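Student: Got a sequence here, can you build the structure:
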Amino acid sequence: MNSILGTNFLKVPEDFISKRPPLDKRTFVSSEVEKLILRVKSVIKDKELAWMFENCYPNTLDTTVDYEVIDGRPDTFIITGDIDAMWLRDSTAQVWPYMPLVQKDAELKNLIIGLINRQVKCVLLDPYANAFYKDLTKVSKWNDDMPKSKAGVHERKWEIDSLCYTVRLAHGYFNLTDDSSIFDDNWDKAMKLIVKTFRAEQRKDGTSPYTFIRKTSRMTDAPIFEGTGRPIKYTGLICSMFRPSDDATLYPYLIPSNLFAMVSLRQLAKIYSEVLKDNEFAKECNDFAIEIENAVNTYAISEHLDFGKIYAYEVDGFGNQVFMDDANVPSLMSLAYLNDKFQNEPIYKNTRAFLISEDNPYYLKGEAAEGQGSPHTGKEKIWPMGIILRALTSNNKEEIKKCLKMLKSTHADTGFMHEAFHKDDPSAYTRDWFAWANTLFGELIIKVHSEYPELL
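Tutor: Have a look, this model is predicted:
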């Protein structure tokens, strides 16, 4: 009954009653997901971890999916959880842990196709928007944002990663299935609009069609200078007015998001070269990726006194750099999760060491746990997602064990992950229903089950 996590946190097994909705209340059911839950749960010796896994891993399917067939095509709308809107970022991340099962489950496969189709609609509606409604008549709580959003847009915060996640989903699906039917005319239009938007946000002439103003007391909710952001010097990098946390950037060149764009552009180059036989666009994408990589190497790597060469989090091209990280993905920590080429890269390894040190202003240590936080939730809250990503990017069994212990001891007896919790008091947390964090925790448990089953 015991595991090497110890017995201090274990409860009587009878206490661990599933918190999943009744079968008839679930928004989507995958037979292969259910089989995987049973298979993994049956070999987890730690009953509390088994219970958390059962609650968390299927949470996206259980609670957030609106699937139907529209005009003969699958269409999947996935809300983020307690906010009734779909983020391009969150929706991809929410289904990502189910992707390895698509070849075994035709209904799950259609769900992913439907999400690809829905994301294409969203990009074509507004490539600068980060979150959308399915109901075009629904009025956003941010209806006073300027300029006013189009019908169907929940929020129009320009974040590079939103478009990257759209590429990631389609590329990941194709790699698993070899199904090129998703690359239709609308998908092609959306991908070319993505690259066009990236190009515009390089701001070669110092201008951009994008501004964002919000009436708010929250200073991180909009860029300064009438919604245009701080000055930048052209570098070849792409400007992002917001981080994946939906907070405004300090300096517009957000490095983890630019590196994500580099990866996405190379994925597009491969698809257009090998599948769609559009060599001209493939070359444009590949050249763009090289341009970003060269700019990162020139403007975003510095020698740290204690850690050697590391990546900055944000830069402006004038020489100003921010050294920190944010628990949201893409982050500097998550680079090896988004693309395993970073795993053994010396600069990434140095950066990772910096990120889990006291030199990172958003690495917090408290009585309850230690881990990455985010300016989005203040100076005292740790993000479970940050702890999960630390474990997912680690090859060190003791480090993974430590992360599991912290995740297990900070869910505040809810059986679910949250957005953030106070470093000294896990019961002081934000967001009861955050499907991305829940599903990501499930992905971690599956990975540990595969690679280090003795930790469970």
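
Student: Could you use CA atoms for every contact and neighbour count after this?
Tutor: Will do.

Student: end-to-end on stretch 318-331?
Tutor: 22 Å (C-alpha to C-alpha, to the nearest Å).

Student: quick one: stretch 371-384 to chain centroid distance?
Tutor: 16 Å (C-alpha atoms, centre = their mean, to the nearest Å).

Student: That one: end-to-end distance?
Tutor: By C-alpha to C-alpha, one end of stretch 371-384 lies 8 Å from the other end.

Student: Sort out which residues of it are buried, please.
Tutor: Neighbour counts using 16 or more other C-alpha atoms under 10 Å place 371-377, 380-384 of stretch 371-384 among the buried residues.

Student: ok, now stretch 405-424?
Tutor: Going by neighbour count (16+ other C-alpha under 10 Å), the buried part of stretch 405-424 is 405-412, 415-424.

Student: contact partners of that stretch?
Tutor: When contacts are defined by C-alpha atoms under 8 Å, 6 or more residues apart in numbering, stretch 405-424 is touched by residues 5, 9, 19, 48-49, 51-52, 55-56, 364-370, 373, 377, 380-385, 387-388, 426-434, 437-438, 441.

Student: which residues touch the residue nearest the centre of the chain?
Tutor: When C-alpha atoms, centre = their mean is applied to the chain, the residue found nearest the centroid is V329 (3.9 Å). Residues in contact with V329 (C-alpha under 8 Å, 6+ apart) are P244.

Student: need the strands for the stretch 101-250 of the chain, in chain order.
Tutor: For the stretch 101-250 of the chain, the strands defined by DSSP state E, counting those that start in this stretch occupy 131-132, 153-155.

Student: Following up with a second sequence; could you model it the same way so I can compare the two?
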Amino acid sequence: MNPARRSMLRLMAFAAAGGAVGRMPNALATGSGRFVSRRPPPSRRAFSSPAVEREIARVKARIGDPELAWLFENCYPNTLDTTVHLDTLRGKPDTFVVTGDIDAMWLRDSSAQVWPYIPLAAKDAALRRLFRGLIRRQALCIAIDPYANAFLPDPHGHTTLSWAKHDLTDMKPGVAERKWEIDSLCWSIRMAHGYWRATGDREPFDDDWRASMQRVLATFREQQRKHGPGPYHFQRSSPTPTDTVPLGGYGNPARPVGLIYSMFRPSDDACIYPLFVPGNAFAVVALHQLAEMSRALHGDREFAADCVALADEVEAALAKYAVMQDGSGNEVWAYEVDGYGNQLFMDDANLPSLSGLAYLGFCKRDDARYQHTRALAWSARNPYFFSGSAAQGIGGPHEGLRMIWPMSIMVRAFTSQSDAETAQCLHWLKTTQAGTGFMHEAFDQDDPSHFTRAWFAWANSLFGELIVHLADHHPRLLRRA
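Tutor: Below you'll find the predicted structure:
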């Protein structure tokens, strides 16, 4: 798609998604009391899927609260309505997915944004074409630079992100931002694995994809830093300390104990201790998924064995270096460690997080260590847990103190074993959207009308996924919502 048309669609979608960031008036209903759809009209939607439209109708019929049903109808298709751009590249399907109000594709966000549509892909050829294009595009991105977190529509272009233009790093054509985050590569594997398991489709997993997956494994090994710091370094001149990396761009010291180093968290904020625990836990899951795919799709047992060996090494190192005490005699997971014995406890709203370990499949919801960790993260022991008159939830350094991220409330609902707790999460999500009809990046703990990012597709997708999950597994919570 040409840049002018992409810009036009972004402006139309942004208007449909609620306009500018800031304070929004409450505009929920017409005089008749009916909630007005905030979706773009069909002619202006970036992508349409009959299966998704049927799913919206199916799930809405199970929701007792008209406002919650309205939020679901707005949020669930938001990624398809506003962020997906289909094209061809090198004669094959290509899909580029922007985050919303930033015209670049994050590996993490794009994978998470389309995740809720995977169960529908087997019965929708248009969705399969979308996923084939996205899997290919992500493989190309990883081939360009496995250390980058965000990419441009033009694989030969130079970054258009004003804050990234003068970064001191080995910037490549096609890269929008080059922050090394373990989870970026994990999300690509998770999305590809989920699509393959749901559809059985082998078509996008060609030699280019295989080569990119080999780059993933090599990068993880390289960032265990057993033989020196490796090639990655990053510095940025910024008034925000979490936007740059100390010690020449190689990060704070850590012992090479088998864990994978990460310079940034999934929030795009710099790590304090570079052995980031949720990212390493996610890598364990992703490496097992990659091994399964390699055996089944390509009969590559040697590569699969290498993936499993690294997963086992990382998991053993987590058990040895990333477990701490909560002060009451219970074991919990640390957030970051350095392998020297120093451990940081906190949690951030972005996935992967400590709160989200069960959601991502690293452990069961009823695992005792996870339960203690989850409880501690949702308490004053976590400096980024905020409790106000509007809601409780987790934020992070990215948007600062008092700012709760709705994603943290969604993850709490996903991992809850209590109907009352889940119902409370639904209430908070419904009452903090500030009349916009969409989820946001963050909102003030006492004033939901003060929020960031009116158009943040990942949060909308995760909300839609949550409602579908509840409709299928806990329908009584939606009937009485």
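
Student: Now the TM-score, please.
Tutor: With the length set by TM-score structural alignment, normalised by the length of structure 1, the two chains reach a TM-score of 0.96; 448 aligned residues with a C-alpha RMSD of 1.5 Å.

Student: returning to that earlier point: same list, the buried residues of stretch 371-384 of structure 1, but as JSON lines with secondary structure please.
Tutor: Compiled in JSON lines, these are given as follows (DSSP: H, G, I helix; E, B strand; the rest coil):
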{"residue": "G371", "secondary structure": "strand"}
{"residue": "Q372", "secondary structure": "strand"}
{"residue": "G373", "secondary structure": "strand"}
{"residue": "S374", "secondary structure": "coil"}
{"residue": "P375", "secondary structure": "helix"}
{"residue": "H376", "secondary structure": "helix"}
{"residue": "T377", "secondary structure": "helix"}
{"residue": "E380", "secondary structure": "coil"}
{"residue": "K381", "secondary structure": "strand"}
{"residue": "I382", "secondary structure": "strand"}
{"residue": "W383", "secondary structure": "coil"}
{"residue": "P384", "secondary structure": "helix"}
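
Student: could you redo those residues as TSV and give each row distance to K134 of structure 1?
Tutor: Below are the buried residues of stretch 371-384 of structure 1 laid out as TSV (distance: C-alpha to C-alpha, whole Å):
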residue	distance to K134 of structure 1
G371	35
Q372	33
G373	31
S374	29
P375	30
H376	26
T377	28
E380	35
K381	32
I382	32
W383	29
P384	29
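
Student: one step back: does the residue nearest to the centre of structure 1 belong to a helix, a strand or coil?
Tutor: Three-state call for V329 of structure 1 (three-state DSSP): coil.

Student: Which residue in structure 2 occupies the aligned position of it?
Tutor: Counting by TM-score structural alignment, V329 of structure 1 corresponds to L351 in structure 2.

Student: Which residue is the nearest non-sequential neighbour of D179 of structure 1?
Tutor: Spatially, and ignoring its direct neighbours in sequence, D179 of structure 1 is nearest to Y173 (7.9 Å; C-alpha to C-alpha, 6 or more residues apart in numbering).

Student: Mind telling me what that neighbour corresponds to in structure 2?
Tutor: In structure 2, the residue paired with Y173 of structure 1 is Y195, using TM-score structural alignment.

Student: Stretch 460-475 of structure 2 aligns to what range in structure 1?
Tutor: Under TM-score structural alignment, the match for stretch 460-475 of structure 2 is residues 438-453.

Student: swap in stretch 69-76 of structure 2?
Tutor: Counting by TM-score structural alignment, stretch 69-76 of structure 2 pairs with residues 50-57 of structure 1.

Student: and F443 of structure 2, that's in a helix?
Tutor: No: applying three-state DSSP, one finds F443 of structure 2 to be strand, outside a helix.

Student: Counting neighbours, what do you get for K204 of structure 1?
Tutor: 15 (other C-alpha atoms under 10 Å).

Student: again but with K320 of structure 2, I slipped
Tutor: By other C-alpha under 10 Å, neighbour count at K320 of structure 2 equals 12.

Student: and which of the buried residues of stretch 371-384 of structure 1 is nearest K341 of structure 1?
Tutor: Within the buried residues of stretch 371-384 of structure 1, the smallest distance to K341 of structure 1 is 22.6 Å, found for Q372 (C-alpha to C-alpha).

Student: Tell me the counterpart of the closest one in structure 2.
Tutor: Q372 of structure 1 maps onto I394 in structure 2, by TM-score structural alignment.

Student: After alignment, which residue of structure 2 pairs with A391 of structure 1?
Tutor: Matched to structure 2 by TM-score structural alignment, A391 of structure 1 sits across from A413.

Student: doesn't C425 make contact with that match?
Tutor: Yes: taking contacts as C-alpha atoms under 8 Å, A413 of structure 2 lies within contact range of C425: 6.1 Å.

Student: show me where the stretch 51-200 of structure 1 has helices.
Tutor: Ranges of helices in the stretch 51-200 of structure 1, per DSSP state H, counting those that start in this stretch, are 59-63, 88-95, 106-125, 160-177, 185-200.

Student: among those, which is nearest K41 of structure 1?
Tutor: With respect to K41 of structure 1, and counting by C-alpha to C-alpha, the nearest of the helices of the stretch 51-200 of structure 1 is helix 59-63 at 15.3 Å.

Student: Which strand or helix spans the match of A391 of structure 1?
Tutor: Per DSSP states H and E, A413 of structure 2 falls inside helix 406-414.

Student: which outside residues touch that helix?
Tutor: 349-350, 355-356, 359, 392-395, 421-422, 425-426, 428-429, 439-443, 459, 462-463, 466.
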